[in-house]
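Colleague: Just need the structure, nothing else, for what follows:
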Amino acid sequence: IFLCLPKFSTYEVATACALAIGADKLICIIDGPILDENGCHISFLPVQEADMLIRQRAEQSEIAAKYVKAFAEEDLTCLGHNDFIAAAHSSQNRQTLNGAHNPTFQNGVGFDNGNGLSGEQGFAIGGQERLSRLNGYLSELAAAAFVCRGGVRRVHLLDGTIGGVLLLELFKRDGMGTMVASDLYEGARMAKVTDLAGIKQIIKPLEESGTLVHRTDDELLKAIDSFAVMEREGQIIACAALFPFFKEKCGEVACIAVSPECRGQGQGDKLLGMILKISIFTAYVILDMIVLCYLFC
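Modeller: Got it, this is the predicted structure:
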């Protein structure tokens, strides 16, 4: 007996199952790495950034355009994982994501089978667009963002051409693939006293090499409110400080450091961008913006 079923793509089945069972993670094996416009590997994307990227490039991809249409004009950037204050309220953000963005839409969009998009149907990608790879892995990112907005916390997009990539992704702290997440896997925030040990661990090798000015524990403790940190899975992976001079209405950026295993991923640039935003908000003029700031980003 042969049972005739409609044609469903792998991604359609996977995303539908992930949403139906309320999966914590969805892991997708693809045939290459996800790179940015400069050819650098993208290791992590908050769902807000993935959503923004898909919207910006919707004209380049039919699948991405369908994603944008499915979510109409909704915008996740207001939740701001990249904002210090929002980062401190990650649990609240997660509730907002899971509560406000369910996988059922009134303005259903027809995918491969033309039945519209609902909580019982996944996000279908395939056809010539997937085979041609003219748009990189934009369609896979759209599928990842789709399920994250439906309640799945994290999606791992792994390069299947790397031997043992699944084990490396799951058991290495920084993984091997690209993670799209609706929770705060990684984020920047203002430092707390409890971050002192993590900051010291990062800056110590640079102090010993003479790259950074040596600071005692007392000096770091007194200046802790001036520090911002990048946190990943509960561990500090980068830090930077903005020391204000209130009389002169200016500030000095100092102590930019990134954990060795996380260098080359733009973490220092992200923190520097945050500090610049703070300086604009507080009307500081930044002093000593030297090229050395970027050596360890």
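Colleague: only C-alpha atoms for contact and neighbour calcs from this point on.
Modeller: Fine.
Colleague: Tell me which other helices or strands whichever helix or strand L272 is part of touches.
Modeller: Element membership of L272 [criterion: DSSP states H and E] is helix 267-281. Packing partners of helix 267-281 (3 or more Cα pairs under 8 Å, 6 or more residues apart in numbering; DSSP states H and E): strand 227-232, strand 235-245, strand 250-258, strand 285-287.
Colleague: ok, and what's touching that helix?
Modeller: 83-84, 188, 228-230, 238-242, 251, 253, 256-258, 285-286, 294, 296-297 (Cα atoms under 8 Å, 6 or more residues apart in numbering).
Colleague: how far does that helix sit from the chain's center?
Modeller: Remark: helix 267-281 is offset 17 Å from the chain centroid, using Cα atoms, centre = their mean, to the nearest Å.
Colleague: Now the second one, please; I'll put the structures next to each other:
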Amino acid sequence: MSAVFNFTFVPWFRSVAPYIHMHRGKTFVVAIAGEAIAAGKLQHIAQDLALIQSMGVKVVLVHGFRPQVNEQLKAKGHAAKYSHGMRITDEVALDCAQEAAGQLRYEIEAAFSQGLPNTPMAGSTVRVISGNFITARPVGVLDGVDFRHSGLVRKVDVAGIARSLDHGAMVLLSPFGFSPTGEAFNLTMEEVATSVAIALQADKLIFLVEIPGIRVRPLEPEGEDNPIDTELPLATAEQLLTSLPGAQQPTDTGFYLQHCVKACKAGVERSHIIPFATDGAILLEVYVHDGIGTMVIDEKLESLREASADDVGGILQLIEPFEKDGTLVKRDRTEIERDIANYTIVEHDGVIFACAALYPYPEAKTGEMAALTVSPQSQGQGDGEKVLKRVEQRARAMGLDSIFVLTTRTMHWFLKRGFVQVDPDWLPDARKRKYNWDRRSLVFVKKLG
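Modeller: Alright, predicted model coming up:
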């Protein structure tokens, strides 16, 4: 095995580990558009979901079947009819939907039953359970349109699904529901997935669909190549929906977004829209910091807070590379443990991405901001500014008139943020005694208004 592979694999695997720990025991509802299966993506999706389940995630899989039903209708010489973004399900369409659902369930179960050596499924045991977990009611007549056998979710059998998940099975749901009288109703994949996620209070609702995600902000003219917003606060997503016309087609911006918003408002903290066209999209979204699609969040995932003893390891891991290259003065674990109350951190999903410490010199009415560090993974996203502002707030609360920093590398960053350079003789006497004249650090001060 090459040293280059070792060099890239080991840091990558370590960076993924916090997400593996964080998601263990969590419940994900994953909705796969029928278009993904029609495009031949099922085998890789099944492999990725089997891998996620093997890492302790409980998975409910909801499949769509829009193109498969349309194909059956076309073969029978029957036109597909839609209104209000839903299929009008007459007798012929209901038969086609039942045929398509049966075929897809067999295909999905077969995909999870593979176990050939030298494939990602080798050694995996994925038990897939389907059942009558959804009770439905008819859509009825809307604006003069009779939707016939099209339905809406009336009730989700939460206990039945939870029991199957707790026994280690993956639950597979087709977009079908049944009335108490045994009548079958054709549902939409989006509504089933959203209703199940809300009923289970799932940790994630993931739509694996035709679109890459959602873009709210205008693209920067230079230097930005990401066509989507990777994170949308719920309030922003709601605001966007009010400015959009009614979403009728899956490619309309609001089509999946409306379901993400509904889920988040009802207690599902994270809802995702990711593209099935990208191989491994689910893994990239769940186990990589920035993900690949758009995540609608009910809370600000990024937590700016004062550090606690539990954060010592994360701070050490963050600052170590900068100590090695000489950007930061080396600090050992004992020193950080002793001073942990001085630290402010930015934490994202259990991983620390930025930190700084404030050491007050009350007699001189100033304080030193030390060990300001931002992870290379999140540089340029404003984490440094967030930490600086919090340190300034803490300094003001202590009655300090200014803060200062010592640096050899990042003077321009501080100059842009209101710091001015001063002579080292400016330093408080207690700090001047510890000044390393060999390192020749520059001193920058910022007055606090």
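Colleague: Let me have the helices and strands packed on helix 267-281 of structure 1 in JSON lines, extended by distance to N38 of structure 1 and mean neighbour count.
Modeller: Putting these into JSON lines (distance: least, Cα to Cα, whole Å; neighbours: other Cα atoms under 10 Å) gives the following:
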{"stretch": "strand 227-232", "distance to N38 of structure 1": "23", "mean neighbour count": "23"}
{"stretch": "strand 235-245", "distance to N38 of structure 1": "22", "mean neighbour count": "22"}
{"stretch": "strand 250-258", "distance to N38 of structure 1": "21", "mean neighbour count": "23"}
{"stretch": "strand 285-287", "distance to N38 of structure 1": "28", "mean neighbour count": "16"}
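Colleague: I'd like the ones you listed as TSV, with distance to E37 of structure 1 appended.
Modeller: Compiled in TSV, these are given as follows (distance: least, Cα to Cα, whole Å):
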stretch	distance to E37 of structure 1
strand 227-232	23
strand 235-245	24
strand 250-258	23
strand 285-287	29
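Colleague: Which of those sits closest to P205 of structure 1?
Modeller: strand 250-258 (9.8 Å; Cα to Cα).
Colleague: Mind listing residues that contact that closest one?
Modeller: Here strand 250-258 of structure 1 has contacts from 202-203, 206, 212-213, 237-245, 267-268, 275, 279, 283-289, 293, 296-297, using Cα under 8 Å, 6+ apart.
Colleague: That strand against structure 2, how far on average?
Modeller: Between strand 250-258 of structure 1 and the aligned residues of structure 2, the post-superposition mean distance stands at 2.6 Å (mean Cα distance after the TM-score superposition for structure 1).
Colleague: from the chain's centre, how far out does that strand sit?
Modeller: 23 Å.
Colleague: Stretch 34-51 of structure 1 now?
Modeller: For stretch 34-51 of structure 1, the distance to the chain centre is 7 Å (Cα atoms, centre = their mean).
Colleague: For F2 of structure 1, find the nearest of the helices and strands packed on helix 267-281 of structure 1.
Modeller: Closest approach to F2 of structure 1 among those (Cα to Cα): strand 227-232, 49.7 Å.
Colleague: Please say which position in structure 2 A14 of structure 1 maps to.
Modeller: Alignment note (TM-score structural alignment): A14 of structure 1 maps to A193 of structure 2.
Colleague: Cross-check the contact I'm expecting between that match and V29.
Modeller: Yes - counting by Cα atoms under 8 Å, A193 of structure 2 does reach V29; the two are 6.5 Å apart.
Colleague: Now for the two: what residues contact both?
Modeller: Shared contacts of A193 of structure 2 and V29 (Cα under 8 Å, 6+ apart): 62, 205.
Colleague: how close does V147 of structure 1 sit to V13 of structure 1?
Modeller: Relative to V13 of structure 1, V147 of structure 1 is positioned 12 Å away (Cα to Cα, to the nearest Å).
Colleague: How about R153 of structure 1?
Modeller: Counting by Cα to Cα - R153 of structure 1 and V13 of structure 1 are separated by 18 Å.
Colleague: can you check V155 of structure 1 too?
Modeller: Computed with Cα to Cα, the distance linking V155 of structure 1 and V13 of structure 1 is 15 Å.
Colleague: Have a look at those two and say which one is more surrounded.
Modeller: Comparing V155 of structure 1 with V13 by other Cα atoms under 10 Å, the one with more neighbours is V155, at 24 against 15.
Colleague: mind checking the SS state of H272 of structure 2?
Modeller: Under DSSP: H, G, I helix; E, B strand; the rest coil, H272 of structure 2 falls in the strand class.
Colleague: Now V192 of structure 2: which helix or strand?
Modeller: V192 of structure 2 is part of helix 189-200 when elements are defined by DSSP H and E.
Colleague: again, but for L45 of structure 1
Modeller: When elements are assigned from DSSP H and E, L45 of structure 1 belongs to strand 44-46.
Colleague: Name the nearest residue to whatever residue of structure 1 lines up with I336 of structure 2, sequence neighbours excluded.
Modeller: I336 of structure 2 maps onto L220 of structure 1 when the alignment is built from TM-score structural alignment. In this structure, L220 of structure 1 finds its nearest non-sequential neighbour in L196, 7.4 Å apart by Cα to Cα, 6 or more residues apart in numbering.
Colleague: give the contact list for that neighbour.
Modeller: 220-221, 224.
Colleague: and those, which are buried?
Modeller: Neighbour counting with 16 or more other Cα atoms under 10 Å marks 220-221, 224 as buried within the contacts of L196 of structure 1.
Colleague: which one of those residues is nearest S132 of structure 1?
Modeller: Closest approach between those and S132 of structure 1, by Cα to Cα: I224, at 50.7 Å.
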